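# I'd like to go over a predicted model; first the sequence, then the structure.
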Amino acid sequence: MARHIITTANAPTSPLYSQGVKAGSHVFVSGTAGIDPSTGSLVESTIQAQTRQALTNCEAILHAAGASLDDVIEVGVLLANPTDFTGLNEEYARWFPSEPPTRYVAKLGPELPGLLVSIRMTAFTE
């Protein structure tokens, strides 16, 4: 099965990893932070704002792969501060209001200045 690298100007980029990879019917979105792709900087310093931007970035990568949030089957969330769990859930529930995908939340390993959350996704398209 061939893999196709997914890129979009509507999400942050890095030379160290692909924004996404499509393999068959699966789309894998790399861990994405709350970085505004137009400025290359983190958005506001609240967990809600960074979660919203990270999800916006993930959605842009999904769209570049021909998928949508409705196709997401798993979400992985890494939090810098476990105390931000409630704020994360406040914003996350707006994006997946019913029948959400599977999800895990863990503590982010490296301490990166200002970074509160990183979100990755797997989607399945037919």
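Structure's in. What do you need?
# switch to C-alpha atoms for all contacts and neighbour counts from now on
Will do.
# mind giving me the packing neighbours of the lengthiest helix in the chain?
Looking across the chain with DSSP state H, the single longest helix is helix 47-64. Here helix 47-64 touches strand 26-33, strand 35-36, helix 85-95, strand 117-124, going by 3 or more C-alpha pairs under 8 Å, 6 or more residues apart in numbering; DSSP states H and E.
# pasting the second one now:
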Amino acid sequence: MPQYVFTEEAMPPLPVFSQATVSKGFVFASGNIGITKEWKLVEGGVKEQTRAALRNLEIVLKASGSSLQHIVKVNVYIRDFAEFSGMNEAYAEFFEKDKMPARTCVGVASLPFNAAVEIECTAELI
């Protein structure tokens, strides 16, 4: 049976999904955008929103029994591909250069709270 993850340290999920689900040795983390615990979009554009989303994923993964270093697949949803390089700069701060997880980046028309980026991942349990 899957385990459903909740930690007060991370952004609370909306009532229709969990922060992450643990099943068969993997953590499936829900999408994260760069918002504060007060549900306000962080200032600073795509770079700061990418950092905030990844910091929140880091907290959720830790509560799930994993870490950023154990991510095997990332999906990034970006509203404007003109901001792709800024997102990549911030994203690269969180991973070792030669140990980047597999990743897909998809352009989307809109995201919750009009966010610039949303990030979800799958990670192995430690």
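Perfect, I can see it now. Just so it is clear, the structure is predicted and the values come from calculations on it, not from any experiment.
# so what does the very next helix or strand once past the longest helix of the first structure touch, helix or strand wise?
Moving toward the C-terminus from helix 47-64 of the first structure, the next helix or strand (DSSP states H and E) is strand 72-79. Applying 3+ C-alpha pairs under 8 Å, 6+ apart, one finds that strand 72-79 of the first structure makes contact with strand 102-107, strand 117-124.
# circling back to that earlier point, what's the spacing between the longest helix of the first structure and its chain's center?
Helix 47-64 of the first structure sits 5 Å away from the centroid of its parent chain (C-alpha atoms, centre = their mean, to the nearest Å).
# that older thread, can you redo the helices and strands packed on strand 72-79 of the first structure as JSON lines with mean neighbour count and distance to Asp84 of the first structure?
Shown next, in JSON lines, are those (neighbours: other C-alpha atoms under 10 Å; distance: least, C-alpha to C-alpha, whole Å):
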{"stretch": "strand 102-107", "mean neighbour count": "12", "distance to Asp84 of the first structure": "11"}
{"stretch": "strand 117-124", "mean neighbour count": "22", "distance to Asp84 of the first structure": "9"}
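# closest to Ser41 of the first structure out of these?
Comparing those against Ser41 of the first structure with C-alpha to C-alpha, the closest turns out to be strand 117-124 (13.9 Å).
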